[in-house]
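Colleague: got a predicted structure here, sequence first:
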Amino acid sequence: MAPKSQQTPADGHDGEMLAAARHLNRRRFLTVTGAAAALAFATNLPAAGAAAAAELDAGKITENPFTMGVASGDPLPSSVLLWTRLATRLFEPGNGLPAKNVKVRWELAHDDRFTRIVRRGTELAHPEFNHTVHVEVKGLDADRVYFYRFRTGDSVSPVGRTRTAPANNARISEMRLAIVSCQAYHDGYFTPYTHLAGEDVDAVFHLGDYLYEYAVTAVGGKRAYTDRRLPALFNRETVTLEDYRLRYALYKSDPDLMAAQAAHPFVVTWDDHETENNYADETPENDVPPEEFLVRRAAAYRAYWENQPLRRPQRPDGPDMRLYRRLHWGRLAQFDVLDTRQYRTDQAYGDGWKTPGPESTAESMTLPGLQQERWLIDGWKASRAQWNVVPQQVTFSRRNNPDGSGTLSMDSWDGYPASRERILAGAEAAGVENLVVFTGDVHVSYALDIKRDAGDPDSRTVGTEFVTTSIASGADGAAHPSNHAAYLARNPHMKYYDGRRGYVKVTLDSEAARGDYRSVDYVTKPDAPLVQGASFVSESGNPGLTPA
């Protein structure tokens, strides 16, 4: 498969040839290299008999193994997913533990002192999964807060707080959530997470770039105020499974991130940097053979699943992983969580900001892949929710370049207008009245009206897009970047633009969707205070943002 600069969209017979090439690439993935074969092992829990494999006496773990804290995710009406990872030595391959199973006890309670235990059990932390633990606790009450913790040997984890979703048919008056994205460790401290940990929200949606593949220096890049010295193994780009596992250890050791993940259940999806910048399906950023890139993708996907609070259906199979999925919050909201990296057509014109043309406007261009497009639209047809929410990665609405050049981002939905039109037509045909899109990626905050015709600012408004800035990526930002006035002038459907770091708190109720933009003025120094930004509402049945 050609590198990005040489590729054109597939159509007709070319599409069949591309599908055949993908099949061949996967065969090569499984057979060409020993590394590929090693990564392609089944990702179910170790096979029958493995439970009787060598087991480490937990009493021999004398150092704290809960150095990455705890997390929970994907709340269902009767179930929660609990996560932790054992590591006595964060920055060593193997976590400082031998290649043996470790027995981990878990408890779920109604109170944070664990006087009213609801469920308890034991799970094995397998070395095959880097001693990560995923516990699916079932049979719980709907719409209820719980507390959880893990134990192994004499060590006890921090206490986490989680909750179940309301029953699918429940009439819910309100849901509060937050959206976050883009946390480059080397660009600064994760201070927004400390503030988010104290927010009263039901869930946090992470929209991608949970980590970055780029090298991190011994002083942690721009984290110059810390006395932590990092080993040289971080000062290289992540490529192997060991690289990605170690990078998650670095990120998850951040105390601000640990606080937020202990405080709220997370719903996660990836963007590009969890694997490699701006990759598209099997096409890497650089001129690397597809089967070689698939080895890297398999490593990245495996480490992602290991280190996120994800359920069993999301376990990867070699270089493939079904991450898109659907969650509900009673009758109030349906969340269709997208994956816009794994199935997309390669970016037109070699990526970047380019003038639209036949390559980018071709009907064959798809951002989520045709199967995921159909899944999304079919889900809308069956939806009974008041709000249909799409957490995803890249900017959905038109963004005209503020420099007046007429160029558009080929990596966002502007580079895939046919795909966006199919989505909007599907929403219209399904009778979706309250469409809300959550977006990350761009390291700035936007509030946008979604127009039925993206190129016509006078066309009908059909939804609302809340774009969250980064947690740290891009280092210190500014409330009004240099292109602030030009951006707003050339995009009248853009109601807000802010370049600082932070997150968006979103409230959904029977009357409106409200977005409250929260930010900090700096991240290259710790402990920045929270700044309350602008707030916007979109009325139910009357899409279009107005200041709150």
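Modeller: Perfect, I can see it now.

Colleague: rest of the way, CA atoms for contacts and neighbours
Modeller: Fine.

Colleague: residues in contact with the residue nearest to H480 when sequence neighbours are not counted?
Modeller: Excluding the flanking residues, the one nearest H480 by CA to CA, 6 or more residues apart in numbering is D498, at 5.9 Å. The contact partners of D498, taken as CA atoms under 8 Å, 6 or more residues apart in numbering, are 444-446, 478-481.

Colleague: what's in contact with stretch 214-226?
Modeller: By CA under 8 Å, 6+ apart, stretch 214-226 touches 185-189, 227-232, 234-238, 475, 524-526.

Colleague: in strands only, show me those.
Modeller: Among the contacts of stretch 214-226, DSSP state E puts none in strands.

Colleague: if we can go back for a sec, tell me the most packed of the contacts of D498, by neighbour count.
Modeller: Tallying neighbours with other CA atoms under 10 Å puts S445 at the head of the contacts of D498, with 27 neighbours.

Colleague: please compare the first structure with the one that follows:
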Amino acid sequence: MSVLDRYALSRRRLLGVFGASAVTALAIPLESGKALAQVGFRSYPFQLGVASGDPAPDGFVIWTRLAPEPFEIGYGMPMAPVAVEWEVADAANMRTIVAKGTAIAPPELGHAVHVEVGGLQPGRDYWYRFTVGKERSIVGRARTTPALGAALDRVRFAVAGCQHYESGYYTAYRRLAEDNPDFVFCYGDYIYEGRGNRMYTGLGGPQENVRQHFGGEIYALDDYRRRYAQYKMDADLQAAHAAAPWFTVWDDHEIDNNWVGDLDQDGTDPKLFNLRRQAAVQAYYENMPLRASSFPVGTSLQIYRRAAYGQLLNLNLLDTRQFRTDQPCDDKYGASCAEIDAPKAQVMGDAQEKWLNDGLTGSKATWNVIAQQIMMMDLDRLPEAGRNVNPDSWAGYSIPRVRLLKTIRDRKVGNVVVLTGDEHQNFAGDLFLDGAKAEGAPIASEFVVTSITSGGDGNDQRLDMAKLQAANPILKFNNNQRGYAICDVTPKTFTTEFKVLDSVRRTDGKLSTRAKWALEAGKTGIVQA
């Protein structure tokens, strides 16, 4: 049964299917007698750029959202559906069109367009654009995944996330676009939900943010739409979206800091918090290049999913927020309590856990990647005060963590790599059932990728992290600068290159490679490359 069948969405809520036989274009069907709006724009309607995502061997999603006046009520659009033409070409000059059609941008979805393009050739680049009347978007590049089971020499992709708007400029995204990756894995915290603040308190006293959020903390759908608009209007972020297809998942700030299930950090009545969740979930779908299988249903969104890159790599994208039980130890960082070993604790939920286990066990790929949000290494965060963990990481949920690692070990799943964000730092290390004992060979390895901007400029390594790394032998590398990672994958090696900026408080920050760490196929444990 498909996700859409399982959620049993009605035709008034589902995306309709129309277009040429080789192409599937998704759009909300018009109600009987409801006319399309003929729009003349006083401002450029493609202020938020274009994006592609969720590639497959025969196609991908292409996305845009019409918003000529992004911060105004109604964002400059009539409350009526608008027809948007789209084209896909085999070269950047858009001379040879291989697919085209018309999609409907409905007001119910903030005039967002999600087109699922099919019928294309596997493992190659395509380019796309949108047109409304006399207005035309920029051209974006997408890339299909290789044919199922294809033998590949290489896949090269980027990992990024945690892009707090006030903390810095998105120079890292401009450099990421120039790296020309096959795809981008965005691990979450695409937006931050807090109010606009001119100042923040840094280590050296009061500091001024380089730019400021529009408005207060966000709760309603229009609030979330405006916040996404502010982020997406950044030209460097638009460049990264236009450079490659993205696989996106959320973490916490797309809704509220450290939320899990129907619980927020403030103890809000779940009925009220779910109203906020519903608004945030809709806004997330409206602004991401997601397929119809991720269409929101109330507070729910299907974002755990899988993609294959031939025989070389299986990518398992997780959701570690929606199905998780409450954080232990009152969610206090560096805490220790009996709840960490709660037998009924969940990180993924039963259905997602079974899906992941089955996917890992049945994989024939050389590399099995778990692409997710929160650190899986069970680091002792305060080594001078006994063993203490971050309860908002996998270390706060010892039973499901050990259960997953035992599955990988006992079912002999080879070459497992975990990709993580959330920490606003770079980490590289190995995974054991118990990181303090680190008995036997590593079961898997983990690369934690730093933030695009969150945390500000940073430094090479925080003082407390030198002690932490010394007390946690499983941790091989740590760095406290901003940037992204490039993962270069071949049948023999999986190499992660940590790219960092000397500053995000300036638009001319210099990018460099801080370190490279690698795994060799068939062997365990990371080594410096």
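Modeller: Thanks, I have it. Keep in mind that what you see is a predicted model, and the values were worked out from it rather than measured.

Colleague: wait, what's in contact with G34 of structure 1?
Modeller: Residues in contact with G34 of structure 1 (CA under 8 Å, 6+ apart): none are found.

Colleague: typo on my end, L376 of structure 1
Modeller: Counting by CA under 8 Å, 6+ apart, L376 of structure 1 touches D336.

Colleague: and it, which helix or strand is it part of?
Modeller: Following DSSP states H and E, one finds L376 of structure 1 within helix 370-382.

Colleague: same check, this time on L177 of structure 1
Modeller: Assigned by DSSP H and E, L177 of structure 1 falls in strand 174-180.

Colleague: list the buried residues of that strand.
Modeller: Across strand 174-180 of structure 1, burial judged by 16 or more other CA atoms under 10 Å covers 174-180.

Colleague: which bit of structure 2 covers that strand?
Modeller: Mapped onto structure 2 using TM-score structural alignment, strand 174-180 of structure 1 covers residues 154-160.

Colleague: now do that stretch: distance to the chain's middle.
Modeller: Relative to its parent chain, stretch 154-160 of structure 2 has a centroid offset of 13 Å by CA atoms, centre = their mean, to the nearest Å.

Colleague: what's that stretch in contact with?
Modeller: 176, 181-187, 309, 312, 421, 449-452, 483-491.

Colleague: quick one: the helices in the stretch 151-300 of structure 2?
Modeller: 171-179, 221-232, 235-243, 270-287 (DSSP state H, counting those that start in this stretch).

Colleague: same check, this time on the stretch 351-500 of structure 2
Modeller: Under the criterion DSSP H, counting those that start in this stretch, the stretch 351-500 of structure 2 contains helices at 398-410, 463-471.

Colleague: looking at these, which is closest to V281 of structure 2?
Modeller: Evaluated with CA to CA, the helices of the stretch 351-500 of structure 2 place helix 398-410 nearest to V281 of structure 2, the distance being 25.8 Å.

Colleague: please tell me which residues of structure 1 the closest one aligns onto.
Modeller: Counting by TM-score structural alignment, helix 398-410 of structure 2 falls onto residues 417-429 of structure 1.

Colleague: with structure 2 superposed, average distance for that stretch?
Modeller: Compared with structure 2 after the fit, stretch 417-429 of structure 1 shows a mean deviation of 1.2 Å (mean CA distance after the TM-score superposition for structure 1).

Colleague: off-centre distance for that stretch?
Modeller: The answer for stretch 417-429 of structure 1 is 23 Å, by CA atoms, centre = their mean.

Colleague: please apply the same query to stretch 453-469 of structure 1.
Modeller: Chain-centre distance of stretch 453-469 of structure 1: 23 Å, with CA atoms, centre = their mean.

Colleague: in a strand, W127 of structure 2, correct?
Modeller: Yes - judged by DSSP: H, G, I helix; E, B strand; the rest coil, W127 of structure 2 forms part of a strand.

Colleague: leaving out sequence neighbours, find the closest residue to it.
Modeller: Spatially, and ignoring its direct neighbours in sequence, W127 of structure 2 is nearest to R141 (4.5 Å; CA to CA, 6+ apart).

Colleague: would you say the one you found is within a strand?
Modeller: Yes - assigned with three-state DSSP, R141 of structure 2 falls within a strand.

Colleague: from Y146 of structure 1, how far off is the equivalent of it over in structure 1?
Modeller: By TM-score structural alignment, R141 of structure 2 lines up with R161 in structure 1. Distance, R161 of structure 1 to Y146 of structure 1, using CA to CA, to the nearest Å: 6 Å.

Colleague: also L323 of structure 1?
Modeller: Distance, L323 of structure 1 to Y146 of structure 1, by CA to CA: 25 Å.

Colleague: V442 of structure 1 maps to what in structure 2?
Modeller: V442 of structure 1 maps onto E423 in structure 2, with residues paired by TM-score structural alignment.

Colleague: now do that match against Y187 of structure 2, distance only.
Modeller: In terms of CA to CA, E423 of structure 2 sits 11 Å off from Y187 of structure 2.
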